[in-house]
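*Asks:* quick check, what structure comes out for this input:
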Amino acid sequence: MDITLLFLTVFIAGTLFLVGSKIERHFIFFLIRTKHFINLIDKLASISPMLWKFLADFAIVLSFSGLGAAYLSRYRKFGRNLDAILLLIGLAAIILWWQGLPFFLFSLVVLAIGIKSLSSIKNPNADFLVTTTLTSVIWLSMTHWFVAVLEGMFGLIVIIFAPLIENAFAITSGESTIPGVSPVILIPFKIAGEWCFPIPGMDICIPVFYGLIALILLLIVHEFAHGILARVHKLKLRSTGLLTLGIIPIGAFVEPDEEEFQRSESLIKTRVLSMGSFANLVLGIVTFFLFLYIALPSAMIVAESHVPYIDVNSRIETIDNAPAVVDEFNTYLFTNKLWTIDKKSIEGKDNINITTDRGTFLLRVEDAKKIKMRTQPQFRYNYQICGINIFQILTGILFWTFFFNINIALINLLPIPPFDGGKMLIELISIFDIGKATVRRVISVVILLGLLILLVNAFPLINMLTEYIGDLIGCYCSFFPI
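*Replies:* Model prediction:
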């Protein structure tokens, strides 16, 4: 049976079952509530409440950098978490710009004196300035100085919007037709022989098995993190559960008592909101490094060849004496992509040597360009059960868990309600002692700018959809001429 038909059959049958149950429903969206996990959340919250509060404060500064530090400065009377966070950021900056042991020791002394002074004066402006400086120093090693300074001031939202703004200019100028944002289509399609969830407009297709596991892990970690911080602050949890589209899980929730949550202090609300994305970032980083440790650069296998002696399914070992491999990241991100020989590596040449597992051959560059290759993943370890390499499955799970968690964590920090980043921004703006009307105006401007950037980045998708509808209308008219 075709797997798409099977998927639709199971989806419809499962959805009809949910419709007939007493589960809360909004069209084909369902809220499946339970209280079974509340005891587990309570146990996790009781392990070390002080540690959870520190992690939440760290998440606030990580998310909003200088602005987050200025916000926490108002709450220095509740503890010294901000001092410890500034020490960690300062140490990272000093180590990143290592200039020898004397420099390290001198910088460490200056940092300690500075943090002690900040703790004494309790000035949000000073905390903002110092955190902005230290964070900008870290980012200067990775990006343009202007972006680094903005990141130091406003946090990860700059890292989110900077490439989107750049891509928006490329789209409006006609230099790019690639969307900057695109949804995952949670319906399996068979692409290049593999069932996966496609991302329209991008050469990315998420294998169904790995995608579902990664999505479930993401939802559990995100919502448990919210729930743990809520219980650390003694907020009641009414239920936990899943949000589903039919029978497909598309979200999870830990439901606090909303009235109690809204009445709680601003710091408590911000801590609870911050932990979801932070937990996803941590899981994403951990799984990424585990993936890099287990996975090795992939071998190149001939997929299509119209060249004598270069047989399909032969393994290409070197191209002009350079190893023929694709890095681990691109292997898994572009699962079904067919690769060609890098034009830069053969520029200006008439002939090149290609070595396969069947010999070395001298080819004209024009012929070599016609060869198409697929990747064959390789692993540091090989352990098979029933002919299945366990580490092949593990690397797939690790990569897509990283992919989902990093992307969702950043998206969730967008300063646009109903994302957590939008709700946090409302709380953070309160440090400026401005009226509610001004807060609403600031939030409205941020939302409009954010939506405009997202809309421009989605414009290629709109063009694709328009062309697709036009093709359908054309097919209809050809069968049923007017």
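*Asks:* use CA for all of it now, contacts and neighbours both
*Replies:* OK.
*Asks:* need the distance between the two termini of stretch 365-384.
*Replies:* 40 Å (Cα to Cα, to the nearest Å).
*Asks:* chain center to that stretch, what's the gap?
*Replies:* Distance of stretch 365-384 from the chain centroid (Cα atoms, centre = their mean, to the nearest Å) equals 27 Å.
*Asks:* which residues touch that stretch?
*Replies:* For stretch 365-384, the external contacting residues (Cα atoms under 8 Å, 6 or more residues apart in numbering) are 293-307, 326, 328, 331, 336-341, 346, 349-352, 389-392.
*Asks:* show me the residue at the heart of this structure, geometrically.
*Replies:* Centroid check for the chain by Cα atoms, centre = their mean gives residue 407 as the closest residue, at 1.5 Å.
*Asks:* what strand or helix carries it?
*Replies:* Assessed by DSSP states H and E, residue 407 sits inside helix 390-412.
*Asks:* again with residue 377
*Replies:* Using DSSP H and E, residue 377 sits in strand 372-379.
*Asks:* give me the buried positions along that strand.
*Replies:* Buried residues in strand 372-379, defined by neighbour count with 16 or more other Cα atoms under 10 Å: 372, 373, 374, 375, 377, 378, 379.
*Asks:* please generate a structure for the following sequence too, so the two can be compared:
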Amino acid sequence: MDFYLMLGIFVFSVLFFVGTAFLMRRNCQRYLGIIFLIRTKYGIKFIEKASKLPGWKFIADFAIVASLSGIGALYLSSQGRAKNLSVIFLIFGLFACFINFHTIELFIAGLLFVLLVAAIIRKFPNHYLIFVVFSVLIFTIASKGYLIIFPHAQMEILTTLPMSILISIFGLPAFIIGALTTHAFEIIFAGSEIPGVSPMLPSIKDGEIGLGFLGYEGIFIPIWYGIIALIILLTSHEISHGILSYVHKINLKSTGLLTFGIIPIGAFVEPDEEGLKKCEGYKRMQIYVMGSFANFVVAMTGVLLLTLLVSAAYSPDNGMLVGSVMNNSPAYYANLSEGTTIYKIDNENPWKQLQNLSQNKTLNLETNKGNRTLTTTQHPNIEGRGYIGITYSVPINKGLQNFENFIRILTELLGWIILLNFLVGITNLMPISPFDGGKMIEEVIASLNLNEEIVRHIILAIIGIVLFLLIINASPILKIISEIF
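*Replies:* Next comes the predicted model:
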């Protein structure tokens, strides 16, 4: 085993046991002997100061529409939030024009229409008009976004159209149910052995300690990346709940962390339950929605930082860096090796040349280790495509070589922060309690002033559907566990 790996395991073990012993001596509330609930009032002071900044109620209203789409707009309209809705419509409208209209004439026409509708919403608010225009607007965004994320679905109108309609009306909870339903069909009818939902558990890969997901061997989060990402995720999520609680004059009893030993596995703010129950429904809704919205903001900020970092540190103009070389491949017989930089292929940019690579083609490679010549073969997985047998990446810019390890670590950390925040943000909008999404759906249903018995049956039906889908999506885990033991 590598010396540094052994040293890392030793240091981590010492810190874990010393930290756990320290928590035991502090008389923290404990569960199962090693899970600690650490309460503190220090976070409350920060939350109180942050809550005094302007704009939180508007941000929360925006988050409700972003999360629940048409029914979110309908709910806010019924709560007298039309002024904020007109501005939110304008923001969504600008974004819709940007992604859908690619000529200046269409963009200006779309923008004028958006401004007109925003003015009508502000001056003559009507609940059902607001529901319709927001649903249509978000449909234009959802359908375009779906095709951007899943370009192979261009012709699958039976998939994209219903999903886009459901998202435009019911928001991200509909996306969750749609995704779970799609994967449930794959498990039942196509025999998929990949779980649709999977817990994140401690894992070891190649002697390294980290976090992983059952059934997803390709996803392994090194332990320190995981801890840092979880701290950022949990802190932003819970602080956002706390800030909106203070905005609405609901006191916090405490804040704190839930830890496994010294490893954070949860965070919390503890609002005054009586105050939360007595406040108006839309205020509770704003408090519930801010946790997931904070996770999405962190994820998008991470994407922006990662984009800036990668664009500043790497450039395809520097060539192509060879990662690994497959045995008995054309690259193997041409003596290409890991770490080689390919500057040109047939006097052209290597990235451009590899886009449409055909088989049985002779290539002349200019590299930092001399010129190489090879002939492509048939790709083992893609019919009619050429194959040279390497993995590759973009080399770092000159002048930054001394910082390459730091940039690589920062890039990987940002990647895990983005992934975990997105996953938790989406999961937390699942439309069943105790998830925030379930509490939000209950508030929306309660605002319809239906008979209590009808409300109870609607909520039970939603819970039943989601639990059934979760069981089907988790079923492959049983086979994975049986194979392990």
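*Asks:* rewinding a little: how far apart are the helix holding residue 407 of the first structure and its match in the second structure?
*Replies:* Superposed on the second structure, helix 390-412 of the first structure shows a mean distance of 1.6 Å to its aligned residues (mean Cα distance after the TM-score superposition for the first structure).
*Asks:* in the second structure, which residue range corresponds to that helix?
*Replies:* Taking TM-score structural alignment as the measure, the second structure aligns residues 406-428 with helix 390-412 of the first structure.
*Asks:* how far out from the middle of the chain is that stretch?
*Replies:* Centroid separation for stretch 406-428 of the second structure versus its chain: 8 Å, with Cα atoms, centre = their mean.
*Asks:* okay, and which of the contacts of stretch 365-384 of the first structure map to strands?
*Replies:* Those of the contacts of stretch 365-384 of the first structure mapping onto strands are 295-304, 326, 351-352, 389, per DSSP state E.
*Asks:* filter these down to just the buried residues.
*Replies:* Buried among these (16+ other Cα under 10 Å): 295, 296, 297, 298, 299, 300, 301, 302, 303, 304, 326, 352.
*Asks:* do a quick rundown of the strands in the stretch 101-250 of the second structure.
*Replies:* Secondary structure of the stretch 101-250 of the second structure (DSSP state E, counting those that start in this stretch): strands at 200-205, 208-213, 216-222.
*Asks:* on that earlier part again, distance to residue 4 of the first structure added to the ones in strands among the contacts of stretch 365-384 of the first structure, as TSV?
*Replies:* Formatted as TSV, those follow (distance: Cα to Cα, whole Å):
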residue	distance to residue 4 of the first structure
295	30
296	33
297	32
298	30
299	31
300	30
301	29
302	29
303	26
304	27
326	31
351	46
352	44
389	26
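*Asks:* which among those residues gets closest to residue 127 of the first structure?
*Replies:* Among these, residue 295 lies closest to residue 127 of the first structure (Cα to Cα), at 41.8 Å.
*Asks:* ends of stretch 244-256 of the second structure, how far apart?
*Replies:* Across stretch 244-256 of the second structure, first to last residue, Cα to Cα, it's 17 Å.
*Asks:* in the first structure, what range does that stretch match?
*Replies:* The aligned range for stretch 244-256 of the second structure is 229-241, by TM-score structural alignment.
*Asks:* so what touches the matching stretch?
*Replies:* For stretch 229-241 of the first structure, contacts defined as Cα under 8 Å, 6+ apart pick out 31-38, 41-42, 45-46, 49, 52-53, 56, 227, 252-257, 260-261, 268, 271-272, 275.
*Asks:* mind checking which of the residues you listed are in helices?
*Replies:* Judged by DSSP state H, the contacts of stretch 229-241 of the first structure include 38, 41-42, 45-46, 49, 52-53, 56, 227, 260-261, 268, 271-272, 275 as members of helices.
*Asks:* could you flag which of those residues are buried?
*Replies:* Buried among these by 16+ other Cα under 10 Å: 38, 41-42, 45, 49, 52-53, 56, 227, 261, 268, 271-272, 275.
*Asks:* and those, which is closest to residue 210 of the first structure?
*Replies:* Closest to residue 210 of the first structure, out of all of these and judged by Cα to Cα, is residue 275, at 24.7 Å.
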